[in-house]
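1. okay, here's the prediction I keep looking at, along with the sequence it came from:
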Amino acid sequence: MKTIQLNSRPVGVPKLSDFKFVTEQQVQITDGEMLLKATHISVDPYLRGRMMEGKSYIEPFELNKAITSGMIAEVTESKLAGFSKGDFVSGMLEWKEVQVSKGEGLVKIDAKKAPLSSYLGVLGMTGLTAYFGLLEIGKPKAGETVVVSGAAGAVGSIVGQIAKIMGCRVVGIAGSDEKVEQLVSEFGFDAAINYNTAGSMAEAIAEACPDGVDVYFDNVGGEISDGVMMNLNRFARISVCGAISMYNATSVPMGPRVQPFLIKNSVLMQGFIIFNYVERWGEATPQLAKWLQEGKLKSTETIVEGFENTPQAFIDLFEGKNKGKMIVEV
């Protein structure tokens, strides 16, 4: 069976040479174990942080060890109570074609109720991140203006749709005219900005948000977020989900200091990780599923075929080659 390991810690944008493929002997399962065959692998920007050494909210990946992420797998053999051959499971697993598991942290999913890939997207960590980050920190109210950066990405596209469900005016920021068009025509955003052609972000946001910004869902940081800061309303809320514009920086970037903006407008700015809300996941998933079934939520995915293409799919995230959730179909 093939495994993808971290070969070296990336400097700047990750390269294929930072990963390596290792062939391992397939082991036999014993009582209390099951054999899993990978079907879908989630590649996410946050994995870049785990490739670096240093203290964070989660342990860094070890060199010469398998990388882990959210995955879907099929049970091909089981000696574990509660799991049978043919079941599908979702959870954090190693980048291996086949692996042994004791079922820890895994949940069974129903392939008949929704496509398997959706359990990594709108019905998985992606949807949960959008749900709690927007509703618990952003606390959008009907009639308010919500701005989403990285809006055509996996989390951002769902955030914008939930904000519309809440009755808000929603403005998305993305990196191409095609994505801007998709945000408006497919996801129902009220307006969208192409940051690659907009010129001054502060002016572009001011034009798209004539009544200012009440809620900002930040997936990117950097100059885009600097522009949003210039347009915040009094008592605005900023939910900091990601900072992909800085993940590959080799030095600490400098930008406007945020404190004056926060003080002047009494702004709340809070970072979060989805595991902060793990005890409440059970309340969010049914609501997301209901919105999906009602057609109020749409899920867009970029599917890359082949286990061997997993590292390249991850690298492609930093070039904006994904629309919605990036998933490798094994």
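-> Happy to help now that I have it. Residues are numbered from 1 along each chain as shown.
2. okay, CA-based contacts and neighbour counts for the rest of this
-> Will do.
3. list the buried residues of stretch 190-207.
-> Asp190, Ala191, Ala192, Ile193, Asn194, Tyr195, Met201, Ala202, Ala204, Ile205, Ala206 (16 or more other C-alpha atoms under 10 Å).
4. comparison target below:
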Amino acid sequence: MAKGEEVSNKQVLLKDYVVGFPKETDMVLNTGTISLKAPEGLEAVVVKNLYLSCDPYMRLCMKEQDRTSFLPSFAPGSVLTGHTVAKVVDSNHPNFKEGDLVWGINGWEEFSLITMTNFLHKIEHTDVPLSYYIGILGMPGLTAYACFHELCSPKKGENVFISAASGAVGQLVGQFAKLMGCYVVGSAGSKEKVDLLKNMFEFDEAFNYKEENDLDAALRRYFPEGIDIYFENVGGKMLDAVLLNMKTNGRIAVCGMISQYNFEKPEGVHNLFCLISKQIRMEGFLVGNYLHLYPKFHDFIIPFIKEGKISYVEDTVEGLDKAPGALIGLFSGRNVGKQVVVVGRE
């Protein structure tokens, strides 16, 4: 492809604001065109997208802005955006050149013109899988690292519970907790995921929450002395049961509440008085407040990856046309590990 050439560009657009459980038909595949030449006079780059990340927070961007929103909504008819890995095709920016591999926030499309390059980072370590930069080395990895270490203040020997534990973030939190010498239990939604938690990620215990009629009883079974740290990814009934099983002065880090994202009226939580009676600290987490920790995080995690001391599982689909289904699958637990869409190859 010549630099100045205009080429077809497949894209995934949001059809309209979503109410209730999202469907593949809420997204539209579109074919536009794009010039592979960066515009003169702008510090811009044109990239070929290689990998897209499917993340639960994107569901929150698919609804009309309201008082609970902390992210801007996708406009109906616009290209979805998310975390990507890409290759620079052309550049007018001094920090990027043709052929550079980059990661950051970008459109769900084959090619992109990027003018807000403050969201773009050059990939320095190419001896690990490139897709890791939207997973273990990207936003999910930093979320696990910063939320667990900064909010939870873990100590050796403490009891840690992680919901949605086989997902992009949970699988890492469990391994970080094991490195700290904690007792770790995770919940997931299938036997395959439970086996993964115990065998690959070396959790001490794991259970299938779909097979438990009484979540309070399940947690008492795995934590007879109570929970010191709860890493919250689910919300609703799971949070309610956890509150009853927290230790005095326990910590709850609220990273996500995926069970509630598709409800017009979220489920109520009934055991909040435990926050008072047990003096529990419960705190919400936004990864955007911790972006300055990326260099420290990479220095910490990359040696573990190269030495095989941290495992990471990806669930990969091929082709931009598979992206809507892959995103929707997050909310039924269809994915096993980090959901990745392969758009192109180097």
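-> The structure has been received and is ready for your questions. All values reported here derive from a predicted model rather than from experimental measurement.
5. Ala164 of structure 2: what's its closest spatial neighbour, skipping adjacent residues?
-> Once flanking residues are discounted, Ala164 of structure 2 sits nearest to Ala188: 5.2 Å by C-alpha to C-alpha, 6 or more residues apart in numbering.
6. tell me how many other residues surround that neighbour.
-> Close neighbours of Ala188 of structure 2, defined as other C-alpha atoms under 10 Å, add up to 25.
7. what sits against Ile4 of structure 1?
-> Ile4 of structure 1 makes contact with Phe19, Lys20, Phe21, Val22, Ala66, Ile67, Trp95, Lys96, according to C-alpha atoms under 8 Å, 6 or more residues apart in numbering.
8. let's verify the counterpart of it in structure 2: helix, strand, or coil?
-> Alignment note (TM-score structural alignment): Ile4 of structure 1 maps to Val12 of structure 2. In terms of secondary structure, Val12 of structure 2 is strand; the call rests on DSSP: H, G, I helix; E, B strand; the rest coil.
9. number of residues surrounding the closest residue to Val12 of structure 2 other than its chain neighbours?
-> Using C-alpha to C-alpha, 6+ apart and skipping the chain neighbours, the partner closest in space to Val12 of structure 2 is Leu29 (4.8 Å). Using other C-alpha under 10 Å, Leu29 of structure 2 has 19 neighbouring residues.
10. pretty sure Leu29 of structure 2 contacts Lys15?
-> No. Leu29 of structure 2 is beyond contact range of Lys15, at 9.6 Å (criterion: C-alpha atoms under 8 Å).
11. quickly list what's touching both of those two.
-> Common neighbours of Leu29 of structure 2 and Lys15 (C-alpha under 8 Å, 6+ apart) do not exist.
12. so which residues of the stretch 101-250 of structure 1 form helices?
-> 125-132, 154-165, 177-185, 201-208, 222-229 (DSSP state H, counting those that start in this stretch).
13. residues in structure 2 aligned with the first one?
-> In other words, helix 125-132 of structure 1. Against structure 2, helix 125-132 of structure 1 falls on residues 139-146 (TM-score structural alignment).
14. contacts for the matching stretch, please.
-> For stretch 139-146 of structure 2, using C-alpha under 8 Å, 6+ apart, the contacting residues are 83, 134-136, 168-170, 172-173, 176, 255, 287, 290-291, 293-294, 297.
15. average distance between it and structure 1?
-> In the superposition with structure 1, the average deviation recorded for stretch 139-146 of structure 2 is 0.5 Å (mean C-alpha distance after the TM-score superposition for structure 1).
16. now do that stretch: distance to the chain's middle.
-> Taking C-alpha atoms, centre = their mean, to the nearest Å, one finds the center of stretch 139-146 of structure 2 at 8 Å from the center of the full chain.
17. ok, for Val317 of structure 2, nearest residue in space, not its chain neighbours?
-> Val341 (5.1 Å).
18. element containing the one you found?
-> strand 338-342 (DSSP states H and E).
19. residue range for that strand in structure 1?
-> Going by TM-score structural alignment, strand 338-342 of structure 2 sits over residues 325-329 in structure 1.
20. same deal with stretch 320-329 of structure 2?
-> Going by TM-score structural alignment, stretch 320-329 of structure 2 sits over residues 307-316 in structure 1.
21. quick one on the thing from earlier: which residue lines up with the residue nearest to Ala164 of structure 2 in structure 1?
-> Counting by TM-score structural alignment, the partner of Ala188 of structure 2 is Ala174.
22. what's the answer for Arg220 of structure 2, then?
-> Match for Arg220 of structure 2 (TM-score structural alignment): Ala206.
23. Val281 of structure 1: how many residues sit nearby?
-> Actually, residue 281 of structure 1 is Trp. It isn't Val. Quick note: Trp281 of structure 1 (other C-alpha under 10 Å) scores 17 neighbours.
24. give me the distance between it and Thr68 of structure 1.
-> 21 Å (C-alpha to C-alpha, to the nearest Å).
25. could you do Ile327 of structure 1 as well?
-> In terms of C-alpha to C-alpha, Ile327 of structure 1 sits 14 Å off from Thr68 of structure 1.
26. give me the more crowded residue out of these two.
-> Ile327 (26 against 20).
27. gap between that one and His40 of structure 1?
-> Ile327 of structure 1 is 7 Å from His40 of structure 1, by C-alpha to C-alpha.
28. report the buried residues of the top strand by length along structure 1.
-> Counting residues, the longest strand found in structure 1 (DSSP state E) is strand 68-78. The neighbour-count check on strand 68-78 of structure 1 (16+ other C-alpha under 10 Å) flags Thr68, Ser69, Gly70, Met71, Ile72, Ala73, Glu74, Val75, Glu77, Ser78 as buried.
29. just the strands in the stretch 101-250 of structure 1 please.
-> 107-109, 145-149, 169-174, 191-194, 213-218, 232-240 (DSSP state E, counting those that start in this stretch).
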